[in-house]
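> Here's my sequence, what's the structure:
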Amino acid sequence: MDNRIAGIGVSAGSVCAPWLRFSTPEPTSASDPITGSPEAELIRIREALDAVAEELLSRAETVEGVSAEILTTSAAMARDAGIVKAAKANLESGLPTAHAVAVAFDAFCEKLTALGGYMAERATDLRDLGQRAVAVLRGEPMPGIPAPGHPYILVARDLAPADTATLGNSDVVGLLTAEGGPTSHTAILAKSLGIPAVVNCSGTDLLAEGKLLILDGTTGTVTIDPSAEMRERAVLEASFVAEQSASAHGPGRTRDGFAVRLSANIGTLEDAARAGAADCEGVGLFRTEFSYLGRHDAPSVEEQAQTYASVLGHFAGQKVVVRTLDSGSDKPLPFLDLGVEENPALGVRGLRVGTVYPDTLISQLDALAAAGNATGADLWVMAPMVATADEAKDFAELARSRGIGKVGAMIEIPAAALRAKDILEHLDFVSIGTNDLSQYTCAVDRMAGGLAQLLDPWQPAVLDLIAMVGQAGADAGKPVGVCGESASDPLLAPVLVGLGVTSLSMSVPALGAVRAQLASLDLAVCKDMAAAARGARNPLEGRAAVARIRESA
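The predicted model follows:
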């Protein structure tokens, strides 16, 4: 009899393989032996932290894009002077060396966790750095992804971005974590690498050593010790999906010819190069802030124009949708000091930053217009965190006055979805960010792993809001896109189309599966799927109802 556990599927695909657990060092203790004077041990601590930083920088040289950026940022965190200062105080209070370091990192982690949002996710990074430093001090190998020499499913409590960033060069063919949510770095990076992943699975302690697993990153189910028949069926289904994805080419469309633009999400020059070489219809989301994370000085108009031109140059004649700086909350930019807010996710972020730094928005629009003119790309520009029709009107007037031809807005706030008709009066298009729309609809911080089920884009209330936006777009004759992570779910993609969405933007590895899924279904079936998902009481029932329709289509 097979045993099944369930979590949240965050990266589509199915895989059957043995599993290995991500190991962490044994905890330190105040009763560990003291090996030297505080002065001598402080030197060892500095050397250990330097070793951690150098190892991360070395790994950064083997990867590209967001992965390299994450590793480089983690290396800088390892050399933070505050950690050394705290560890020194712990040594002087009589704590053993490794424990002094662990306590220092734990204290910083607690502070970050209390802040919530983006800062809370940084606590995972810090905890990982502390474990690495402790390993060096003990003369043990640093924690890392196992390399057994054969394909396997990696099981962990959670993964620091520094580890997730190197999954692409490992034996890992599937990922299962006990914590995390659909918008975590782990989920987003796994999806960008095309690795099936399930997060927020509370049943990982039920796994039996040496047993195979079938992990389904689409449905979020994991089968423990499957029968031979189940293993064979899983392999055949995975092969069939892979063949379909590989054989599907060209513009996105349903089986009966309804056009659905399929484009890529990008954030870096490396992302742009990969998307430019991929079989996609341009870019549906260029996250411009990714080019400036960590910057303490504001980029000039000329520097921005050069950066944007380098990106747009990969898409001459193709549509590129650019999001203006979405700073604040989970993506702070040091050169835009927004102060400390009680709840930054509900504060000054996205378009609202323009009320504090209006020149920054104007400079970006000028740079984008210059880059668009220089490259011949079909430039569309949208603002994040638009809440009202007046905000949409003001942004549209400003953008057009700076030379932007096509102007739109992100629909991420329920207020914007509810009044999409009014907002579209002033715009050429809208694009739905389902990550934030889920967060604000269900009142759950995107980094609150314990409440990740509420962040599911299959929540019927979220789908109701998407349907309202889709109808408003149809009435106005203007395109409605989805650029949130939900667009890359092959099962949800036809639901979104049935709700009135006309374009989907996702990570490059997800394009094939979504294209193949849409090509196998008529628009009427997509609408039936949408009705079934909205009619369900919860995401689980919705997925099951849609899966039944797909199987019978």
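> From here on, just use CA atoms for contacts and neighbour counts.
Fine.
> pretty sure residue 276 contacts residue 312?
No: Residue 276 lies out of contact with residue 312 (C-alpha atoms under 8 Å); the separation is 9.3 Å.
> Please give the structure of this sequence too, so both can be compared:
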Amino acid sequence: MSRWTGVGVSPGRASGPIARVAEPLPEPAAHPEPADPAAEAARIRPAAEEVADALFQRAARVTGEAKAVLETTAAMALDPALTAQAEKLVTGRALPAPRAVFESANGFADGLAAAGGYLAERVRDVHDVRDRIIAALLGATPPGVPDLERPSVLVARDLAPADTADLDPGQVFALVTAEGGPTSHTAILARSLGIPAVVAVRGLLAETGAVGAVVDGSTGAVELSAEPVPTRAAEPAADADWDGTGRTADDRPVGILGNVGAAGDARAAVAAGAGGVGLFRTEFCFLAATEEPGEDVQRAAYAEVLAPFAGKPVVVRTLDAGADKPLPFLDMGTEPNPALGVRGLRVARDRTDVLDRQLSAIAGAAADSGAQVSVMAPMVSTAEEAAWFAARARAAGIDRAGVMIEVPAAALTAAEVLAEVDFVSLGTNDLAQYVFAADRMAGALAELGDPWQPALLRLIGMVGRAGAEAGKPVGVCGEAAADPLLAGVLAGLGVTSLSMTASAIPAVGAAVRAHPMAAHRAAAEAALAAPSPAAAKEAAAAALA
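This next block holds a predicted model:
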């Protein structure tokens, strides 16, 4: 049995036979030239339609987020810009259709990668669509998850949303990938399904003779065996002790909230027992728009998401757009380093009209829904920026305003920032990216994005202390909040609310409820003193044991 180590991104231990996700087909050759370029080009659109039809058929069999993912991928396959560019490569350069699709899609993917941030996360989707269309042109089996005849451990280079949108957690006991990171699609999917997962296991795919695997999503350990191993699913998280009220064993309040981006997410969070919403992403109203949605359109869309939380607190994040999420109507141009460019609040200060209309729509939706709405701004760096946003929000009729702490400068000046606003919320995904100068989508740097990194925990502790001294709330709405063990550490660092995907809510609530605040603080101190993420996790677990 060989032992491998990656980054554990969804806790639990499971084992079983390995099912390998098919690798993409080899890069298509640029020769021979087609005898009839026009006829060859005419093959591309039907192949794309065949891929889209298959995805739409899968979408028809599922609901919710899975349905949305499959329909979005199908729409990407039908993108006329992608197929038109490929057709031009056939007729203009006499490329075979598979090669033309390969080059056309890669051009789109390169543009997304250069944009960074949210759009860089879509590169895997473009590659997935590319490979499916090429397989259709060649009459080959498309890449993706095989049909599973028995419960298995899924092993892959990486997973695209369409690969996994309709996975059955009763058949997939764990996920292991060679690439990806703590905020990758695989990580988020595994946490939503409640199955163990380890990503960034470098060299994993070289073990072609392994037939069984033992996966520990808590430690990041993976054991591969050439012999069969017992088939065991992870035990479900112990959440029976959580009654839906976020608090420690000694009744210190810790909000257990949901992260939402659409009405379906809101309903799922309510069903899971969320006490409110710590992060309502409003980008869903803008990302597919070629023109800015009108105030009435925004108001209605926000009210639909807010309605399930009537009488409960909801924190709405204003538009997190800019160079890394370029929207046509903003016309922001291009930048050499988008992740460090004009995004979030920086866009709002340039386009105050867009911000003011959004704030007015949020205020109207709050009145329509009865939710207790606060707003917060993304990508804030200074106390002056925080004060500017708070004044703008209050002028729009929203009394409670806060900001995201995603930039190290804001964490280091948390006391000054908190003097200007009513609360702050830590976006641990971006904060880790900027602290370690490590792209959160780079699999080779995944360990640097581990939320257990002591340097990141120390920054969180600084913000927690500033919040306590100011008497103002400090939340965490990054993926770190979904880890039950880390949730207690965060509470011990002074975090007063945790916001996460709906599926993680019961387990996190139970973990916080299991110990008094003094124990969580002891776990936090132990993690802060550790030299590495793995050591921090072990130290925290030992302190709570």
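> TM-score for these two?
For this chain pair, the superposition-based TM-score is 0.93 by TM-score structural alignment, normalised by the length of structure 2; 544 aligned residues with a C-alpha RMSD of 2.5 Å.
> neighbour-wise, which of residue 276 and residue 312 of structure 1 wins?
Legend: neighbour count by other C-alpha atoms under 10 Å for residue 276 of structure 1 and residue 312, higher for residue 312 (31 against 22).
> which residues sit in contact with the equivalent of the more buried one over in structure 2?
Using TM-score structural alignment as the criterion, residue 312 of structure 1 maps onto residue 306 of structure 2. By C-alpha atoms under 8 Å, 6 or more residues apart in numbering, the contact set of residue 306 of structure 2 is 263, 266, 314, 365-366, 369, 371.
> Mind telling me what element residue 306 of structure 2 is part of?
Per DSSP states H and E, residue 306 of structure 2 falls inside helix 295-306.
> Likewise for residue 527 of structure 2?
helix 517-528.
> what packs against that helix?
If contacts are counted by 3 or more C-alpha pairs under 8 Å, 6 or more residues apart in numbering; DSSP states H and E, helix 517-528 of structure 2 sits against helix 454-470, helix 484-492, helix 533-544.
> And the residue nearest the centre of structure 2?
Nearest to the centroid of the C-alpha atoms of structure 2, with distances taken as C-alpha atoms, centre = their mean, sits residue 183, at 5.1 Å.
> which SS state does that one fall under?
Following DSSP: H, G, I helix; E, B strand; the rest coil, residue 183 of structure 2 is assigned to coil.
> Please give me every residue in contact with it.
Counted by C-alpha under 8 Å, 6+ apart, residue 183 of structure 2 has contacts 429, 440-441, 479.
> let's see 7 Å
Counting by C-alpha atoms under 7 Å, 6 or more residues apart in numbering, residue 183 of structure 2 makes contact with 429, 440, 479.
> ok, now residue 161 of structure 2?
For residue 161 of structure 2, the contacting residues are 69, 125, 185, by C-alpha under 7 Å, 6+ apart.
> from memory the second one sits against residue 158, does it?
No: counting by C-alpha atoms under 7 Å, no contact exists between residue 125 of structure 2 and residue 158, whose distance comes to 11.0 Å.
> just the strands in the stretch 51-200 of structure 2 please.
152-156, 172-177, 197-199 (DSSP state E, counting those that start in this stretch).
> Reformat those strands into JSON lines and put mean neighbour count and distance to residue 5 of structure 2 next to each item.
Below are those laid out as JSON lines (neighbours: other C-alpha atoms under 10 Å; distance: least, C-alpha to C-alpha, whole Å):
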{"stretch": "strand 152-156", "mean neighbour count": "25", "distance to residue 5 of structure 2": "14"}
{"stretch": "strand 172-177", "mean neighbour count": "28", "distance to residue 5 of structure 2": "11"}
{"stretch": "strand 197-199", "mean neighbour count": "33", "distance to residue 5 of structure 2": "8"}
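> mind checking which of those is nearest residue 46 of structure 2?
strand 152-156 (28.8 Å; C-alpha to C-alpha).
> mean distance, the closest one to its aligned residues in structure 1?
On superposition with structure 1, the mean distance recorded for strand 152-156 of structure 2 (mean C-alpha distance after the TM-score superposition for structure 1) is 1.2 Å.
> Check which helices and strands that strand sits against.
Contact analysis of strand 152-156 of structure 2 by 3 or more C-alpha pairs under 7 Å, 6 or more residues apart in numbering; DSSP states H and E lists strand 13-20, strand 172-177 as its packing neighbours.
> Select, out of these, the one closest to residue 523 of structure 2.
Among these, strand 13-20 comes nearest to residue 523 of structure 2, with 22.2 Å by C-alpha to C-alpha.
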